[in-house]
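Novice: no FASTA, just this:
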């Protein structure tokens, strides 16, 4: 949860890909301050950063392979600092979930995702399926028929646990007009073609 502490809400006009999938002079920045023009990213990777749809289905169509969501860790944690992106206050309980999207045939990891979830604001049946790690969050939302809205909050460069370079996007899912889920997805550059 600490990765979201100290992050302040943006004004709507500052959000990446708020209205358009094209940002002429757009660039992403890494932890060390390095910048990479969005135009230098492979086209499919740019599409992944901009989409407000379910990434699992997009990846399945692109790589032409069914994906499985492998939950690496899932736990409840109490916030020690506010997380404005989800309206979390110090002392609020949230669910944290680390997962990988893997090809069911190749075993390749196409994406890693870290989720922060306000479980008290999601319906009981949805919550139970989430806790049971039945399927991925996006598929679960679609299958449950929940009306939701996704809003990309941040994009950038980072490193995965294995040291590989990756691009990421952080977005929140709004359900019943309340921000409920915050997800950061990482896409390894080596897999999608280095710029």
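Specialist: Thanks, I have it. Quick caveat, the model's predicted, so the values are computed rather than measured.

Novice: alpha carbons only for contacts and neighbour counts from here, please
Specialist: OK.

Novice: neighbours of residue 164, how many?
Specialist: 12 (other Cα atoms under 10 Å).

Novice: kindly report the same for residue 47.
Specialist: Residue 47: 14 neighbours (other Cα under 10 Å).

Novice: pull out the buried residues from the helix or strand hosting it.
Specialist: In this assignment (DSSP states H and E), residue 47 forms part of helix 43-50. Residues 45, 46, 48, 49, 50 are the ones in helix 43-50 that count as buried (16 or more other Cα atoms under 10 Å).

Novice: all helices of this structure, in order?
Specialist: 43-50, 55-63, 124-131, 137-144, 189-192 (DSSP state H).

Novice: other residues contacting the first one?
Specialist: Contact partners of helix 43-50, identified using Cα atoms under 8 Å, 6 or more residues apart in numbering, comprise 16, 17, 21, 38, 55, 152, 155, 168, 169, 187, 192.

Novice: try this one side by side with the last:
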């Protein structure tokens, strides 16, 4: 996938804010970008979390200054983390604290890369509108993998809701 071309095509059908283009296309930390844009600490509100077959599934809202900005679902197959101590620490961070994934990666000083799989527009149902405190019917969405030591550490899907919330 050539990310800038995908975003350019999407922008023809659904005009995007420059900040949305950056969030859709970044191969870095979304947490960091949100903190810069909204000038505050990024917090996680966990909506749902469970472990099935040694894979953590987590549904969250990312907020800065108590403003809901991103709906995210992550899938973390613990078997792909070979180092037992690291696996247990990441598992503990995901389960016991509302820590953004970008901060977990930074905390453990992991050298990772992001591989974008999908960029598009999400139709927003009433549940998502309520969680994100928005009236928009469609929002930018992407799915990507975080790769660590050539294995998928996490698969993440994000729906961005920054429209109307930037100063």
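Specialist: Everything's here; your move. Worth saying up front: this structure is predicted, and the values here are computed from it rather than measured.

Novice: residue 69 of the first structure corresponds to which position in the second structure?
Specialist: Residue pairing (TM-score structural alignment): residue 69 of the first structure is matched to residue 44 of the second structure.

Novice: about what we covered before: what subset of the contacts of helix 43-50 of the first structure is buried?
Specialist: By 16+ other Cα under 10 Å, these give 16, 17, 38, 55, 152, 155, 168, 169, 187 as buried.

Novice: thinking again about what came up before, ok, the contacts of helix 43-50 of the first structure vs residue 145 of the first structure, which is closest?
Specialist: Closest approach between the contacts of helix 43-50 of the first structure and residue 145 of the first structure, by Cα to Cα: residue 55, at 17.2 Å.

Novice: which ones are touching the closest one?
Specialist: 48, 138.

Novice: and the gap between it and residue 109 of the first structure?
Specialist: Distance, residue 55 of the first structure to residue 109 of the first structure, by Cα to Cα, to the nearest Å: 13 Å.

Novice: then residue 54 of the first structure?
Specialist: From residue 54 of the first structure to residue 109 of the first structure the distance is 17 Å (Cα to Cα).

Novice: same question, residue 68 of the first structure
Specialist: With Cα to Cα as the criterion, residue 68 of the first structure and residue 109 of the first structure are 10 Å apart.

Novice: need the overlap of contacts for those two.
Specialist: In contact with both residue 68 of the first structure and residue 109: 101, 102, 103, using Cα under 8 Å, 6+ apart.

Novice: mind putting those into CSV with neighbour count?
Specialist: Putting those into CSV (neighbours: other Cα atoms under 10 Å) gives the following:
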residue, neighbour count
101, 24
102, 22
103, 19
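
Novice: which one of these is nearest to residue 181 of the first structure?
Specialist: Among those, and counting by Cα to Cα, the member closest to residue 181 of the first structure is residue 101, at 17.8 Å.

Novice: which pair in the buried residues of helix 43-50 of the first structure spans the largest distance?
Specialist: Pairwise over those, using Cα to Cα, the maximum falls at 45 and 50, 8.8 Å.

Novice: quick one on the thing from earlier: okay if I get the contacts of helix 43-50 of the first structure as JSON lines plus distance to residue 97 of the first structure?
Specialist: Output for the contacts of helix 43-50 of the first structure, formatted as JSON lines (distance: Cα to Cα, whole Å):
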{"residue": "16", "distance to residue 97 of the first structure": "24"}
{"residue": "17", "distance to residue 97 of the first structure": "25"}
{"residue": "21", "distance to residue 97 of the first structure": "28"}
{"residue": "38", "distance to residue 97 of the first structure": "28"}
{"residue": "55", "distance to residue 97 of the first structure": "17"}
{"residue": "152", "distance to residue 97 of the first structure": "19"}
{"residue": "155", "distance to residue 97 of the first structure": "20"}
{"residue": "168", "distance to residue 97 of the first structure": "16"}
{"residue": "169", "distance to residue 97 of the first structure": "16"}
{"residue": "187", "distance to residue 97 of the first structure": "17"}
{"residue": "192", "distance to residue 97 of the first structure": "24"}
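
Novice: out of these, who's nearest residue 161 of the first structure?
Specialist: Using Cα to Cα, these come closest to residue 161 of the first structure at residue 187, 12.4 Å.

Novice: having no further points to raise, I will conclude here.
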